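Asker: Whatever this is, show me its structure:
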Amino acid sequence: MSTDAAILVRRPSGPALTAREISDVLTLTTDPLTDPWHHVVGADGSKFRLRLSSAPGDLSGPAVESSGAGERDYDCFVHVSIYWTTEDTDDSIGSLRAFCRSLVAELHAVWPEAESVFEVDDAYSYRVLPEPSEGVVDLRLGSGAPPTEPGFSLVEAANRAASGTGLVFTEDEPGRHIVPSDGAGDSVTYTVSHRAEELPFAAGARSAAAPADARQLGEFTERLLAELARHTDGADLACWVNGRLYRYEVELTPPLD
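Answerer: From the prediction side, this is the model:
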């Protein structure tokens, strides 16, 4: 069981994100170019170390089985290590996942167009902004265990999370959306997309087409993930927008109070 994680982030077009820019967003107190490790306390009191790098050898991605000729490098690699948890938490993997998701949320709040991926103990988190400004949102919930509350409905949870976005979800049919990745030349996207496509079906929801910009989609999925973490145990969520994988979260971590 690993207590380390690799977060990778890139801007799909335009100038590459730099370690300095990422350090500024994460409000690290030491210079990423001169001090290799940065010490940060998480929301639950756990202590972490961060290292930022733009070295080519660090940028192939945690989801890559083997290097391919068509693979695109990420802009920045963030190595996260947990070295102390509080007595109340005492869950290094859960704390590490929650901390990584909080870092990624900070980065996407500033660069909603960014693509990010990270891995903690074989559990992946992936997010990339779909290009269309109006789209159909497909959700698939997979779970090794049933929801912790009888009668839990993904459709109802999605509609609560979508309040104010214009998205309205209805019941989906098992196995309907198996969407091949359009990034076969990019081994990170390709690998994560295929993992999402193989997600066992526990529940699904599908919206009609409606405008949904990057920030709305980000806020919607954050609210949905928080709700699912409270009502499910060990669930995974994949979200497609217009047939392209937008977000994939494995083994949801309950929100930290």
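Asker: going forward, measure contacts and count neighbours with C-alpha atoms only.
Answerer: OK.
Asker: for the chain, what spans make up the helices?
Answerer: 19-25, 92-110, 154-161, 187-197, 214-231 (DSSP state H).
Asker: Next, the second sequence, to be compared with the first:
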Amino acid sequence: MSTDAAVLVRRPSGPALTAREIADVLVPAADPRTAPWHHRVGADGSRFRFRLSAAPGDLSGPVVDGTSSGGERDYDCFVHASIYRTGEGTDDSLGALRAFCRSLVAELHAVWPEAESAWEVDEAYSYRGAPPGPMEGVVALRLASEALPAESEFSLVEAANRAASGTGLVFTEDDPGRHVVPAGEADNAVSWTLSSRAEQLPFAAAARSTAIAPLDARRLGEFTERLLAELARHTSGADLACWVNGRLHRYEVALPPLPD
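Answerer: Take a look at the predicted model:
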């Protein structure tokens, strides 16, 4: 079990993101004395360090669609993150590391909504992509959790509709086993993670949008962030997969509960 994480990010079109641009977001007042490592405190009080690299040997990562070689392609920047002290009362170092990586990625996507990112903790990839531009699409959600509340206490459909308020999306129940990994997404590490985890912890709840609404990267990102916050209040260790028009848009592994 590793307490290190690999985070990869790329801009699908236009000039590649540079390590300097990313540092300006993640470490806006970088102290030269911390180079090449930067230090942060997570939401639970855990302490982390990370470094940025744009060296060619660090940039290979999983591809979910598009041209690839061996299921991988080059990203623009690599972030190596590690935890060196858990917060008081925190005994889940992997959960803390995942939450930290998710927060870093959220900061980057807030600035570049169209970015694509993949991050690996304990040999399991999470992923976040974006459609190439404004589009209309069907959103499919799948949720697996070791601690999913009783049906009377929690509804993925209700949670999704609360998160989708103002977007034009409307969700109804769907078959959890109907949409797992499209055939075109089989040869990459993200979908391998999704498939292998689904074998151990099958999707137990599903929702599908019935209203076709205009979607873009920012609105999708805001919707999924609200949904993740909603899920964190009701579930523990949940996996959430989100497809748009059959293309994997976001996959989150082992969501931690909200800190007290």
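Asker: Drop the TM-score for these two in here.
Answerer: For this chain pair, the superposition-based TM-score is 0.88 by TM-score structural alignment, normalised by the length of the first structure; 250 aligned residues with a Cα RMSD of 2.5 Å.
Asker: returning to that earlier point: would you convert the helices of the first structure into CSV that also reports mean neighbour count and distance to K47 of the first structure?
Answerer: Output for the helices of the first structure, formatted as CSV (neighbours: other Cα atoms under 10 Å; distance: least, Cα to Cα, whole Å):
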stretch, mean neighbour count, distance to K47 of the first structure
helix 19-25, 17, 17
helix 92-110, 20, 9
helix 154-161, 20, 31
helix 187-197, 21, 29
helix 214-231, 19, 23
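Asker: Select, out of those, the one closest to V9 of the first structure.
Answerer: helix 92-110 (8.5 Å; Cα to Cα).
Asker: Remind me what the closest one packs against, helices and strands.
Answerer: Packing contacts for helix 92-110 of the first structure, counted by 3 or more Cα pairs under 8 Å, 6 or more residues apart in numbering; DSSP states H and E, involve strand 4-10, helix 19-25, strand 76-84, strand 115-120.
Asker: if we go to 6 Å?
Answerer: Helices and strands touching helix 92-110 of the first structure, as assessed by 3 or more Cα pairs under 6 Å, 6 or more residues apart in numbering; DSSP states H and E, are absent.
Asker: And that helix against the second structure, how far off on average?
Answerer: Mean deviation of helix 92-110 of the first structure relative to the second structure after superposition (mean Cα distance after the TM-score superposition for the first structure): 0.8 Å.
Asker: Using a markdown table, lay out the helices of the first structure together with distance to A145 of the first structure.
Answerer: Written out in a markdown table, the entries for the helices of the first structure read as follows (distance: least, Cα to Cα, whole Å):
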| stretch | distance to A145 of the first structure |
| --- | --- |
| helix 19-25 | 37 |
| helix 92-110 | 18 |
| helix 154-161 | 15 |
| helix 187-197 | 18 |
| helix 214-231 | 11 |
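Asker: Indicate which one of the ones you listed is closest to S53 of the first structure.
Answerer: For S53 of the first structure, the closest of the helices of the first structure is helix 19-25, at 6.5 Å, according to Cα to Cα.
Asker: so that closest one matches what in the second structure?
Answerer: Residues 19-25 of the second structure are where helix 19-25 of the first structure lands when matched by TM-score structural alignment.
Asker: Select, out of the helices of the first structure, the one closest to A63 of the first structure.
Answerer: Between the helices of the first structure, helix 187-197 lies closest to A63 of the first structure; by Cα to Cα that is 5.4 Å.
Asker: Please name whichever of the helices of the first structure is nearest to H177 of the first structure.
Answerer: Between H177 of the first structure and those, the shortest separation by Cα to Cα is 8.0 Å, and it involves helix 187-197.
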